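*Asks:* The sequence isn't on hand, but the structure is:
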């Protein structure tokens, strides 16, 4: 919940989260498991009731890669609507990248110049680049930390062979996107968003979240490589105890680190900045922009 108006800074007032992990709860045919759909319906209903109780004047309801890519995505959306009255709008991967890019542009401003933005979610990786408020290139790939953990890293901690196979897979999948994105290089500023990148930056020595949103944070490729070498040896229970690691995301950290390192290496990025704004803020900013249209 935010206090916001067109042209103003969106100030967060309240936040609630339900950990669903839909990208990890798929059946062999690619459909979201029935128990996961049950949890989704409950989460949407709870969020709707909270919004109503808090007196919100508008409600934005979106679904991303987990629902978008599921073989039963349409049925899931229909059930959510039938049982809650909420009609979830499914974002395309490219729109995810564009809206995240918008949030980063607004956070850093025009002085950031030509931007390259990276975002790792549970189901997908988004890359966007450009000089305006909307990017010239926006790419989405099914390389999310949750999805890859489910498909490639079955042991905890993962085996060396498993991590190497995953690294080869991610690097291969990045080739086409990297060829497109690097045509816009050089970039004035490279920025990463998402909990995955924030966690990796913290483990590499960046300031803790308690220091505030506006404290500069960065992540180098060297620091990331060292962090990956450390976290791949630990079980998720041990990772969950580290400062800056969310217990419910600890099991995804190795896959997220592999994607982050492979992406930075493939795009020739030696260091990047961390932005606290991401897709959520981009959606809010676009909504506010449209109020005056």
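*Replies:* Ah, there it is. Since this is a predicted model, take the numbers as computed values, not measurements. Numbers count the residues shown, from 1 in each chain.
*Asks:* C-alpha from now on. contacts and neighbour counts both.
*Replies:* Fine.
*Asks:* could you pull out the helices for the stretch 1-150 of the chain?
*Replies:* 34-53, 65-69, 73-84, 93-108, 145-152 (DSSP state H, counting those that start in this stretch).
*Asks:* In this protein, which helix is the longest?
*Replies:* helix 160-181 (DSSP state H).
*Asks:* What residues sit buried inside that one?
*Replies:* Buried residues in helix 160-181, counted by 16 or more other C-alpha atoms under 10 Å: 163, 166, 167, 169, 170, 171, 174, 177, 178, 181.
*Asks:* give me every residue that touches the third one.
*Replies:* Shown here is residue 167, whose contacts under the criterion C-alpha atoms under 8 Å, 6 or more residues apart in numbering are 258, 259, 262.
*Asks:* can you tell me which of these are in strands?
*Replies:* Judged by DSSP state E, these include no members of strands.
*Asks:* ok, back up a step: toward the C-terminus from the longest helix of the chain, list the very next helix or strand.
*Replies:* strand 189-193 (DSSP states H and E).
*Asks:* contacting residues around that following strand?
*Replies:* 104, 112-120, 269, 271-278.
*Asks:* Next: stretch 42-57.
*Replies:* 1, 16, 18, 59, 80, 84, 86.
*Asks:* List just the nearest of the residues you listed to residue 238.
*Replies:* Set against residue 238, the nearest of those by C-alpha to C-alpha is residue 18 (22.8 Å).
*Asks:* Please give me every residue in contact with the closest one.
*Replies:* Counting by C-alpha under 8 Å, 6+ apart, residue 18 touches residue 43.
*Asks:* any idea how far it lies from residue 149?
*Replies:* For residue 18, the distance to residue 149 equals 20 Å [C-alpha to C-alpha, to the nearest Å].
*Asks:* Comparison target, given below:
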């Protein structure tokens, strides 16, 4: 059986085609389109017309590619941008009408739950309990739990796109920009100061995988060199300082960094180091398998 899993986020639209065979999952194909759906979006506001146009154009193209792979089931969800916009539900109706794909908008809690499902499935053999960090374009999800149940979860409206637009007024960000962002991040993540998880710290999503790719200076992204590998707090701080010293144009030339992430990756690095400082941890394990894989694992559990 072939399944297509689609994640429509605030920055990227990602499609993963997986095949279930003899009880195992195999990756067949994956596409990423940087559509920046969360462009200029405020909570309760409307999606930007240009962002919607980019999204529809990308989905029209990808729906044809999905059909070429003869998938049996499509699982499609939208996250922070769609749930924060007051026209999110209306837009997914437009998507279904024009592209033939039915989307469901996830709550922050459900997004965290499904991503955590992937984490426990992928890393259950090396850890009994987990603390998951999922930094997206419009929100950050933090989950603590074990293979049996989630013990706590937090979804915050702190994202690489939204916070970059709000706090980084210069390119590269000047000291005032950086200090304003750091002050707000410190405030937003202050509840984590009470957390001292002894569990395995897992980082998922594009910010964290991209930081590792930049550290490795990868010419072409290779998930096998990222998935299951580690990033230390010291390396994250060093990467953050370096990225903040460069303009977006200069960052776009770095190996391992897609040019579409060049303007938001410094904020992602700041968010990640803030979280690790708050929970007093020096390293994280990286997962390339996040929400889309969690959706597949959940569907298999309920339907096979």
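*Replies:* Cool, the structure landed. For clarity, every value in this text was computed on a predicted model and none was experimentally measured.
*Asks:* Weed out the non-buried ones from the contacts of stretch 42-57 of structure 1.
*Replies:* If we count by 16+ other C-alpha under 10 Å, these have these buried: 1, 80, 86.
*Asks:* Including distance to residue 157 of structure 1, could the buried residues of helix 160-181 of structure 1 go into JSON lines?
*Replies:* Shown next, in JSON lines, are those (distance: C-alpha to C-alpha, whole Å):
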{"residue": "163", "distance to residue 157 of structure 1": "10"}
{"residue": "166", "distance to residue 157 of structure 1": "14"}
{"residue": "167", "distance to residue 157 of structure 1": "16"}
{"residue": "169", "distance to residue 157 of structure 1": "19"}
{"residue": "170", "distance to residue 157 of structure 1": "19"}
{"residue": "171", "distance to residue 157 of structure 1": "21"}
{"residue": "174", "distance to residue 157 of structure 1": "25"}
{"residue": "177", "distance to residue 157 of structure 1": "30"}
{"residue": "178", "distance to residue 157 of structure 1": "30"}
{"residue": "181", "distance to residue 157 of structure 1": "33"}
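*Asks:* Got a quick ChimeraX command for the buried subset of the contacts of strand 189-193 of structure 1?
*Replies:* Selection command for ChimeraX covering only the buried members of these, criterion 16+ other C-alpha under 10 Å:
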select :104,112,114,115,116,117,118,119,120,269,271,272,273,274,275,276,277,278
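*Asks:* Can you list which of the contacts of strand 189-193 of structure 1 are found in strands?
*Replies:* 115, 116, 117, 118, 119, 120, 271, 272, 273, 274.
*Asks:* Can you name the residues that contact the equivalent of the first one over in structure 2?
*Replies:* Taking TM-score structural alignment as the alignment basis, one finds that residue 115 of structure 1 is matched in structure 2 by residue 130. Residues near residue 130 of structure 2 by C-alpha under 8 Å, 6+ apart: 120, 143, 144, 145, 146, 199, 200, 201, 202.
*Asks:* now residue 130 of structure 2: how far from residue 297 of structure 2?
*Replies:* For residue 130 of structure 2 relative to residue 297 of structure 2 (C-alpha to C-alpha), the value is 18 Å.
*Asks:* Residue 94 is in contact with residue 101 of structure 2, correct?
*Replies:* No: the pair residue 101 of structure 2 / residue 94 is not scored as a contact, 9.7 Å apart, by C-alpha atoms under 8 Å.
*Asks:* I'd like to know how far residue 71 of structure 2 sits from residue 194 of structure 2.
*Replies:* 46 Å.
*Asks:* Give me the neighbour count for the residue mapped onto residue 99 of structure 1 from structure 2.
*Replies:* Using TM-score structural alignment, the partner of residue 99 of structure 1 in structure 2 is residue 114. Residue 114 of structure 2: 20 surrounding residues under other C-alpha atoms under 10 Å.
*Asks:* Any buried residues in stretch 122-132 of structure 1, and which?
*Replies:* 122, 123, 124, 125, 126, 127, 128, 129, 130, 131.
*Asks:* how distant is it from the center of its chain?
*Replies:* On the basis of C-alpha atoms, centre = their mean, to the nearest Å, stretch 122-132 of structure 1 sits 10 Å off its chain's mean C-alpha point.
*Asks:* List the contacts of it.
*Replies:* So stretch 122-132 of structure 1 is in contact with 21, 23, 65-66, 93-94, 96-98, 101, 105, 113-120, 135-147, 181, 184, going by C-alpha under 8 Å, 6+ apart.
*Asks:* Report the secondary structure element holding residue 13 of structure 2.
*Replies:* Counting by DSSP H and E, residue 13 of structure 2 is part of strand 12-21.
*Asks:* ok, residue 279 of structure 1 - contacts?
*Replies:* Here residue 279 of structure 1 is in contact with 96, 97, 99, 100, 103 (criterion: C-alpha under 8 Å, 6+ apart).
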